[in-house]
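> could you look at this predicted model? Sequence included:
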Amino acid sequence: MSTGRILSDLSSRTTIVVGASSGLGRGIATAFAEAGAPVVAVARTAAPLAELATATATIQPEVADAGDATVAADLLDRYEPEVVILVAGAGPHMRPLHQQTWETFSVNWHTDVRIAFHWLREALLTPLRPGSRVVVVSSGAAINRNGSPLSGGYAGAKATQRFITGYARDESRRAGLDITVTAVMPTMTPYGDVGRRGVRAYAARGGQTEEEYLKELGDLLTPEIAGSALVDLVRADPATTAPEYLLTAAGLQNLP
């Protein structure tokens, strides 16, 4: 059982959000800032980060490639966060298997998995201070029995993110580091580049309009819902926190 502190007051809990420039990552960064946390927003594109920082005084922008092996160590050393949330990833090439090349098929392995690997590794090596939280935002595709047949290696990469999150959780426990490591798997949503690509591709494959496809999905996960759910997750007692969750429009759901 973890002895980490319950982070009900986030005002002194520096939070790094990797992939904060758009979509769910932007919603998560905004929610933590509104909850009082000092937020370090990391992304490769300067303009949306600057806009985000201008809108919220407690957000510090960091323009960096989170997949670079040196970036995680540098930012963890400089900011000494107690919360790290990994949302960043590449937009998959939306085509069926036979229309992929190995380069397009493997893009999420070389980006999403690489980011999770570097940041989880550094969180353990640094290590983050006892009571810290690391949340890896994977994808609902990781637990979909059919994967994601129009997005190349995306589902497999997201499943690997889920697996290595579990590996990091076990290593934290074995070493007595008291770092709570959680995987979160959002359902498909059009509120982000990856989701928009998916909606467009799967609607076309099914002979539907995007509106028809979205209607079939039902209530949609928004950046605001994602942000609120992760703030609640980080504030929760780690002793009651599940290792992984599905994230839907209704918030965090326990996996069956």
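The structure has been received and is ready for your questions.
> make it CA atoms for all contacts and neighbour counts henceforth
Noted.
> name the next helix or strand following the lengthiest strand in the chain along the chain.
Longest strand in the chain by number of residues (criterion: DSSP state E): strand 180-186. Per DSSP states H and E, the first helix or strand lying C-terminal to strand 180-186 is helix 193-205.
> which SS class is the most far-flung residue of the chain relative to its centre?
Going by Cα atoms, centre = their mean, the residue of the chain most distant from its centre is Gly207, 30.9 Å out. Taken by DSSP: H, G, I helix; E, B strand; the rest coil, the conformation at Gly207 corresponds to coil.
> again, but for Leu247
Under three-state DSSP, Leu247 comes out as strand.
> ok, second structure coming up, stack it against the first:
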Amino acid sequence: MNLKDKKVVVTGGSRGLGLGLVEALVDQGAKVTVVARNVKDLDAAAERLGVYTISADITDEAAAHRIIADIRPDVLVLNAGAAPRMGLLDELTWEEFSINWETDVKAAFFWFQAVLKTPLDPGSRVLVGSSGAAESGSQMTGGYASSKRALWFMTKYANLFAQDKNLGIQFQAIVPRLMVLGTGVGDSAAGAYAAAMGITPEEFVSRFGAPMPPRAFGDHVISILKKPQFAESMVLGLNGNNGVTVIDL
């Protein structure tokens, strides 16, 4: 996919990994709209990068349908999500355990439905951010890992529906396979695990191999969108050592 002048919507694109992706998309000449709640962060992104912005809650069903219908993006990237509550299974309330189900999964549910019901044009791409925790679990982050795994199956179901209806829309889950410091979620998780092990967060994340700062993450997502070999893969892993790899669902 040539991204020049393509309409791209990125949720959670005002900071962290999402902002790194927005920077990469702008360099490709895409027309980017960033959706997030924090107006201050949105204004900063608009001023620095010249992107369009919308302040909205990603779990607002009406907002999801309105934004998809108004913009009709060529590419939708669902990057926003909640920071998990840190704690072992016996330390969390149900509300704390389920926060990522009530945010990440709920948001994907509404935005996927908006894409399929509108529907977007043939050739459109929808990428949803998952996590390496979906592969092996993460016992200190409550329901985070299971919610991120659920996104893989939702991606599969959305593709099956799109194929059955001949919509020509491709859904993909993107899986950062390491924690990235300086992104909020990565900081809290790495800090908790590092503290339990008696090491620094930097030492903990180094166990995952080469770092993948937000802009490198953005460049990897660009390669997913541009390279034909990734066009039909449903789940794709990203890390600092190997770049983009296909994960079997």
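That came in fine, so what should we check first? What you see is a predicted model, and the numbers here were worked out from it, not measured in a lab.
> overlay them and tell me the TM-score.
Comparison of the two superposed chains (TM-score structural alignment, normalised by the length of structure 2) gives a TM-score of 0.95, and 246 aligned residues with a Cα RMSD of 1.4 Å.
> which one in structure 2 is aligned with the residue farthest from the centre of structure 1?
Applying TM-score structural alignment, one finds that Gly207 of structure 1 aligns to Gly198 in structure 2.
> how close does that match get to Lys156 of structure 2?
According to Cα to Cα, to the nearest Å, Gly198 of structure 2 stands 40 Å off from Lys156 of structure 2.
> same check on Val128 of structure 2?
When Val128 of structure 2 is compared with Lys156 of structure 2 (using Cα to Cα), they lie 12 Å apart.
> anything in contact with each of the two?
Common contacts of Val128 of structure 2 and Lys156 (Cα atoms under 8 Å, 6 or more residues apart in numbering): Phe171.
> those two - which one has more neighbours?
Val128 (26 against 19; other Cα atoms under 10 Å).
> so what secondary structure elements neighbour the top helix by length along structure 1?
Secondary structure of structure 1 per DSSP state H: the longest helix is helix 154-175. Contacts defined by 3 or more Cα pairs under 8 Å, 6 or more residues apart in numbering; DSSP states H and E place helix 154-175 of structure 1 against helix 107-108, helix 114-125, strand 133-137, strand 180-186.
> that helix aligns to what range in structure 2?
Against structure 2, helix 154-175 of structure 1 falls on residues 144-165 (TM-score structural alignment).
> got the contact list for the matching stretch?
By Cα under 8 Å, 6+ apart, stretch 144-165 of structure 2 touches 84, 97-101, 104-105, 108-109, 112, 116, 128, 130-131, 133-135, 137-138, 168-173, 234-235, 249.
> which position in structure 2 aligns with Ala142 of structure 1?
In structure 2, Ala142 of structure 1 lands on Ala134 (TM-score structural alignment).
> gap between that match and Arg149 of structure 2?
Per Cα to Cα, Ala134 of structure 2 is found 5 Å from Arg149 of structure 2.
> more neighbours, the two?
More crowded of Ala134 of structure 2 and Arg149, by other Cα under 10 Å: Arg149, with 22 against 19.
> how close does that one get to Lys7 of structure 2?
On the measure of Cα to Cα, Arg149 of structure 2 and Lys7 of structure 2 end up 28 Å apart.
> what's the matching residue for Gly87 of structure 2 over in structure 1?
Looking across to structure 1 (by TM-score structural alignment), Gly87 of structure 2 lines up with Arg95.
> re earlier: how about the match of helix 154-175 of structure 1: buried residues?
144-152, 154-156, 158-159, 162 (16 or more other Cα atoms under 10 Å).
> hang on, the earlier thing: helices or strands next to the longest strand of structure 1 in the packing?
Using 3+ Cα pairs under 8 Å, 6+ apart: strand 180-186 of structure 1 touches strand 133-137, helix 154-175, strand 244-248.
> how much does that strand stray from structure 2?
Superposed on structure 2, strand 180-186 of structure 1 shows a mean distance to its aligned partners of 0.8 Å (mean Cα distance after the TM-score superposition for structure 1).
> now find how far off-centre that strand is within its chain.
Distance, stretch centre to chain centre, for strand 180-186 of structure 1: 8 Å (Cα atoms, centre = their mean, to the nearest Å).
> so what's the counterpart of Leu246 of structure 1 in structure 2 closest to, chain neighbours aside?
Leu246 of structure 1 maps onto Gly237 of structure 2 when the alignment is built from TM-score structural alignment. In this structure, Gly237 of structure 2 finds its nearest non-sequential neighbour in Val175, 4.5 Å apart by Cα to Cα, 6 or more residues apart in numbering.
> wait, what's in contact with the match of Gly207 of structure 1?
Gly198 of structure 2 neighbours (Cα under 8 Å, 6+ apart): none.
> and Asp219 of structure 1, how close does it get to Thr30 of structure 1?
22 Å.
> then Arg235 of structure 1?
For Arg235 of structure 1 relative to Thr30 of structure 1 (Cα to Cα), the value is 16 Å.
> more neighbours, these two?
Regarding Arg235 of structure 1 and Thr30, a neighbour count based on other Cα under 10 Å identifies Thr30 as having more, with 27 against 16.
> aligned to that one, what sits in structure 2?
That one, Thr30 of structure 1, aligns with Glu23 by TM-score structural alignment.
> that match contacts Leu49, correct?
Yes. In this structure, Glu23 of structure 2 is within contact of Leu49 by Cα atoms under 8 Å, at 7.2 Å.
> picking up where we left off before, now, among the buried residues of stretch 144-165 of structure 2, which is nearest to Asp187 of structure 2?
Tyr144 (14.7 Å; Cα to Cα).
> gap between that closest one and Val32 of structure 2?
Going from Tyr144 of structure 2 to Val32 of structure 2 by Cα to Cα gives 28 Å.
> residue contacts, Pro214 of structure 2?
Listed by Cα under 8 Å, 6+ apart, the contact set of Pro214 of structure 2 reads 16-21, 180.
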